[in-house]
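Asker: I would like to see how this sequence folds:
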Amino acid sequence: MSASHERSTLAPSLYAYAKGLRDSAPDAPLPRQGLPLPEHARPPRVRAGGPGPQEARAVVTDLLLPFPALPDPERAAAEVERTLARAGVRERAVFAAVTAIPPSRESAARSRARALGRHLTRGGTTFGAVAAGLGLLSRLGEPEDVPYVRTLGLLEGLGQYATATLEPLDPASAALVWLVHRARGDALRGLVDALATGDEAAVRDLLPELPTAPRELGPAHARRVAEAVGLPELLRREPDHPGLLAQAVRLLNRMCSGRGYENEILEYDEAVALYETVGARAHELPPLLDHQALLVTLALELHSGAAHLLPWPPGRRRHVGGALLAAVEEPDTPPDREGRRRADWIRRTVRRLCEAAPVTPSAAPRLRIEVVVADPGDPDGVETRFLVDGRPLVPAAFGRGPGEPPERLLDDGALRAGPEPREVRLAEAYCTEGCCGALYVTVRREGPHVVWDGWRRPGTPPGLPALPAAYRFDAAAYDTEIARAERDRDWSWPARDTARLIATGLRERPGLLARWGLRQGWAGTAFGDPDTAVVTYADLPPTTGGRQDAPPRQYLWHLPEDGAPPERRAADALRRFAEEDPRGFPEPAG
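Answerer: This next block holds a predicted model:
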């Protein structure tokens, strides 16, 4: 794009370099990290280092502000490239700084900035220049820019900036670029290569074979696959292709999963269309136990999960949920333990969903607390969900992880409104609070009301939705709902009941552990085996004057199900705590 005398180097533009690599081997598999970089992509000063992130953003902002106003965008692009190379700023700071500059409202200024962005992306020879161009086009780009940005996005290191630029222009191209740099596993890489070469027949045949187990395909990968293949349109175009409908159901389930750092289903622009298509065709699925469980999970997410928050037309959410449940047949009783557990979960969850009455907003918001157990075939665990006037609270206010388990919110009365305000953690990030945050609220009684306010999200990144305003619940209705939720054990099963009864006994008799120099931990069931109760405890920290060189040792006591009633098993366990040093029960962990 730039005249040779205007360039800081005679090296080819990064776009021309990337396009040349693809044109020379159009059917070759793409490398896992993208196409290799040319030597001139980063000037030596940038490779050796540069200013820190905050300083770099300020430097870039000051440097670049005058250039979009210049009348010759080609000359301005060449000067931007030389200026950024001298400044020694890495492309991350450049892209962040450019996208933070407020765009002009004046049409001519926007056109000049767009032209500058095009010259930088199409003619830039360094990462800094291309990143600046992508930053401008992320807000000013048009459909004609898509092929250039998509090609640049194939280069190692440019994927995240190209993805951000493409998302408002062409979600399918953005998803492809994202997958080029993030896809793992031979099956997914094969699908990415077919998408990159435009081989529609291969895409159609490879998609149903894509593994969708949690360890093989996360929620973000599932969304990007659905975007890249245009899943709703593909289902309409290929109604008789074997396996496509079942795979669409699996991908939709993965997007709804809580095992991710965002509500991916809410990031998927075609989520409503895909839900509608799946709901209309759910009856076509063979009545396999796996299919039945997937449909129930989708209905559950419509009722109280993030999928409830999608932009549904009036009445359509309940209609689709009803269609999903109508396609679920009474499951046979499988011969294996895992199958029986899953069939029982399907029956119990369908019953609870059918019994749930729609909520009509009233003058005082209505709180409903529901304990949700995930499909045992794909366990996300057990979480507490909060519906305020029927609307899920945690995915709307937090969205980075599930609600806390009921043992931490209901078993010890944490949500009861007493005379003193009490702060309660309602949800924790999927990766733990210390990594990506949590959601807290303060519960207090105020005359005839119970108030939830003082919302906090410590440790969360910027950009999340605004925190809720204060909720003022009718105190009598609130107390009734808390009591109902605390009594409700219909969601539970024997091993979980055993763990709960042991934990309750230890709380009521703290001396059982204290006499051995131990403190109580959490209790629940093993993630990989729901029929095994797990009770944890740890060494007490040293008293005043003592020294602790390492965290206290934690102990996990596993109690496999043996058919005895939970009450008897818990009593036996508490008796053993009273008579023997619990350090000898399990193998130490951590």
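Asker: all contacts plus neighbour counts: C-alpha atoms, from now on.
Answerer: Fine.
Asker: buried set for stretch 264-282?
Answerer: 264-266, 268, 270-272, 274-279, 281-282 (16 or more other C-alpha atoms under 10 Å).
Asker: nearest to residue 470, of these?
Answerer: Nearest to residue 470 among the buried residues of stretch 264-282: residue 266, at 24.3 Å, using C-alpha to C-alpha.
Asker: what does the longest helix seen in the chain contact?
Answerer: Longest helix in the chain, counting residues (DSSP state H): helix 337-355. Helix 337-355 is contacted by residues 289, 292-293, 296, 300, 303, 325, 330-334, 375-377, 491 when judged by C-alpha atoms under 8 Å, 6 or more residues apart in numbering.
Asker: Could you also give me the structure for this next sequence, so I can compare it with the first?
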Amino acid sequence: MSAQDERTALTDRPSLYAYALSLIGTGPGDGPAAGAVSGGQGFPLPAEPPPPDGPRLRGKKGFAAVRAALGPLLTGPAPGADAEAHAAEAAAEIQRRLAELPMPAGPVAGAVLSLPLDEPAAARAVARRLVRTGTLSTPVCVGLALLRRLGEPEDIPVLRALTHLDGLLGLALKALEPLDPRTAALRWLDLRVRETAPLRPFVDALLSGGTRDPRTPLARLPVDTRTVGPSAARRIAEAVDLPGLLRRGPADPRLLARAARLLVRMASPRDYAAEVRAYRGAVELVEGVVRSAGTLPPGVDHAAALLSLAVDLHSGPTRLLPWRDGQVEQLLDALGALLRSPAWEGAFAGPGPGASPAVRRRAEWLRYTRDRVFPAAPPGGRLRVDVLSRDPDDDEPVETRVLVDGEPLVPAVFGRGAGNPPEYLLGEGRLRATEEPREVQLAEAWCSEGCCGALYVTVVREGDAVVWRDWRLPGRLPGGEPAPALPAYRFDAVAYDAEVARASADTGWSWPARTLARLVKQGLTARPELLGRWDCRLSHAVAPARAADRAEVWFVYRPGTFEGTDKQDGPWIQFRWELRDDGTPPAEQAAAALRRLVTEDPRGFAACAGGVQ
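Answerer: The predicted structure follows:
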């Protein structure tokens, strides 16, 4: 196709904005009706011309090409020139240049998000022309990326319409969120919630517009971790204007409990970012929950929700919200006074006889966590190490939380996952300082280090100080901003050793099955021949969070292990050995398990879990 043919094809196509309006049945001045897309799916984009021939531009070369092609066109007109005509000409030229750029829309938009914009008003005018008149996805994505940075309320109708086109809706939602968070949140929920999901009735109730008060569908909403993830929790709060609901009406215990649970879910590390920090209403919502917490009927579930919220105010991402000076301490004092009051003591009492392991574990967690989050005398010193978790019923990890100068380190500089388990950092002595430098992984991304990275620091003793230096972490925070350049932290060696020793000696965070797993792992690590005689080698030992009465020992059988003739590329079988907590002391159970390996081949009683023959 000649250049003239390409220009004719582009001008003959309707704009993607006009195409979206024709599909959702609204006029240019209207926002699309909620739920206009059946099943919450975006409409497919029209077929587009093939990309230009030649190798695709990527990475730094791609960014440089986008900057060179678009940067000069995002400036204002010459003095006295018509600004609107200038924006139209610039937008047309951008479309032409992008049609010749061998680079997909996604990377182009990513590069635009980092472009320096010396004249924001001019760049905004060009962006508006692109999103309204762009006939191909790449120029429209450029406009959306610019409006994500520069959008204003008048852009809302266009952004709403473009959220209905598959291929544009992600960027359109990101641009719409700061301008119209409720519509963006509802659209996100409509797209992400499957037809059979437990959240579907709630989303449909909001979409239908049949009720102006979302309290009823919200009160029926399940807020368990399997149903509501961190991202969904934030969008639910935005879609119903949860702080406004608390502010406008009389205290409603059901609504208040839902609000506390949603805040806890937003702070979960089981996502690519801590959603609570992206939620603009978080400060007001936390204030509202704490202010009205006394209206909740005392009980285990409400105590667990409030205590989990306190855990995140104490050392989680919620502590990093833009609080006033001293406000976090005031909120924690208020929660501590409530949860330590006589009216709430029953929620922290031990379970009755015959209680299940899960109930016993939750009761122990309540008492232990209350004492750690609301200590009678807060510990001093520059370094603080606490082992904490949220409500065990939420299946959240037990994590080692490090605070330096009162700030939680992992969520502040990493934010992609929880601090590593206490068995790893404290039980195996990785935080102990010696004159030999040791690199320590403090946290790993919830998905995996290979996917989204990890946080490392080198720990070394230098005279009368312990130094944390030579940090390794991803270059950008989850929100896209550059990661901070971390200095070397120096701690008084005596105080450092005392704090690490104190945290290492405290095992009240564990439960019998987890202690059993830890003791069996220690025994097998110290005596590898117990498994080795059967040509087996320990993989790991864990206590599944959702099974409070069970430990699992995972090991690998590989022929020749005992004699040292095994081949890494040879056959192997993985096994899972389940150990049920029988109520006796974990040390006795661990000793019995190790004795069994002296005379019995574990392949005879463990379950096969895969392998290569």
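Asker: so what number do they get for TM-score?
Answerer: For this chain pair, the superposition-based TM-score is 0.88 by TM-score structural alignment, normalised by the length of the first structure; 576 aligned residues with a C-alpha RMSD of 3.0 Å.
Asker: quick revisit: so which of the contacts of helix 337-355 of the first structure sit within helices?
Answerer: Residues of these located in helices (DSSP H): 289, 292-293, 296, 300, 303, 325.
Asker: Could you dump the residues you listed into TSV with distance to residue 366 of the first structure and neighbour count added?
Answerer: Listed next are those as TSV, based on distance: C-alpha to C-alpha, whole Å; neighbours: other C-alpha atoms under 10 Å:
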residue	distance to residue 366 of the first structure	neighbour count
289	36	20
292	32	23
293	30	25
296	25	24
300	20	24
303	16	22
325	26	22
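Asker: Just name the closest of those to residue 220 of the first structure, please.
Answerer: residue 300 (20.1 Å).
Asker: counterpart of the closest one in the second structure?
Answerer: Aligned by TM-score structural alignment, residue 300 of the first structure pairs with residue 311 of the second structure.
Asker: Cross-check the contact I'm expecting between that match and residue 388.
Answerer: Yes: using C-alpha atoms under 8 Å as the test, residue 311 of the second structure is close enough to residue 388 to be in contact (7.3 Å).
Asker: what about the corresponding residue of the second structure for residue 451 of the first structure, distance to residue 495 of the second structure?
Answerer: Under the alignment (TM-score structural alignment), residue 451 of the first structure pairs with residue 467 of the second structure. Residue 467 of the second structure is 13 Å from residue 495 of the second structure, where distance means C-alpha to C-alpha, to the nearest Å.
Asker: what about those two, which has more around it?
Answerer: residue 467 (22 against 16; other C-alpha atoms under 10 Å).
Asker: helix/strand/coil for that one?
Answerer: For residue 467 of the second structure, the assignment made with DSSP: H, G, I helix; E, B strand; the rest coil gives strand.
Asker: burial count for the nearest residue in space to residue 389 of the second structure that is not next to it in sequence?
Answerer: Nearest non-adjacent residue to residue 389 of the second structure, counting by C-alpha to C-alpha, 6 or more residues apart in numbering: residue 398, 4.7 Å away. Residue 398 of the second structure has 20 neighbouring residues, counting by other C-alpha under 10 Å.
Asker: Check residue 171 of the first structure too.
Answerer: The number of residues packed around residue 171 of the first structure, counting by other C-alpha under 10 Å, is 20.
Asker: pretty sure it contacts residue 227?
Answerer: Yes: assessed by C-alpha under 8 Å, residue 171 of the first structure is found in contact with residue 227 at 6.3 Å.
Asker: what residues are shared contacts of the two?
Answerer: With the criterion set as C-alpha under 8 Å, 6+ apart, the contacts of residue 171 of the first structure and residue 227 do not overlap.
Asker: just so I have it, where are all the helices in the stretch 351-500 of the second structure?
Answerer: 357-373, 409-413, 422, 449-452, 493-505 (DSSP state H, counting those that start in this stretch).
Asker: Dump those to JSON lines, plus distance to residue 403 of the second structure.
Answerer: Listed next are the helices of the stretch 351-500 of the second structure as JSON lines, based on distance: least, C-alpha to C-alpha, whole Å:
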{"stretch": "helix 357-373", "distance to residue 403 of the second structure": "13"}
{"stretch": "helix 409-413", "distance to residue 403 of the second structure": "6"}
{"stretch": "helix 422", "distance to residue 403 of the second structure": "15"}
{"stretch": "helix 449-452", "distance to residue 403 of the second structure": "22"}
{"stretch": "helix 493-505", "distance to residue 403 of the second structure": "11"}
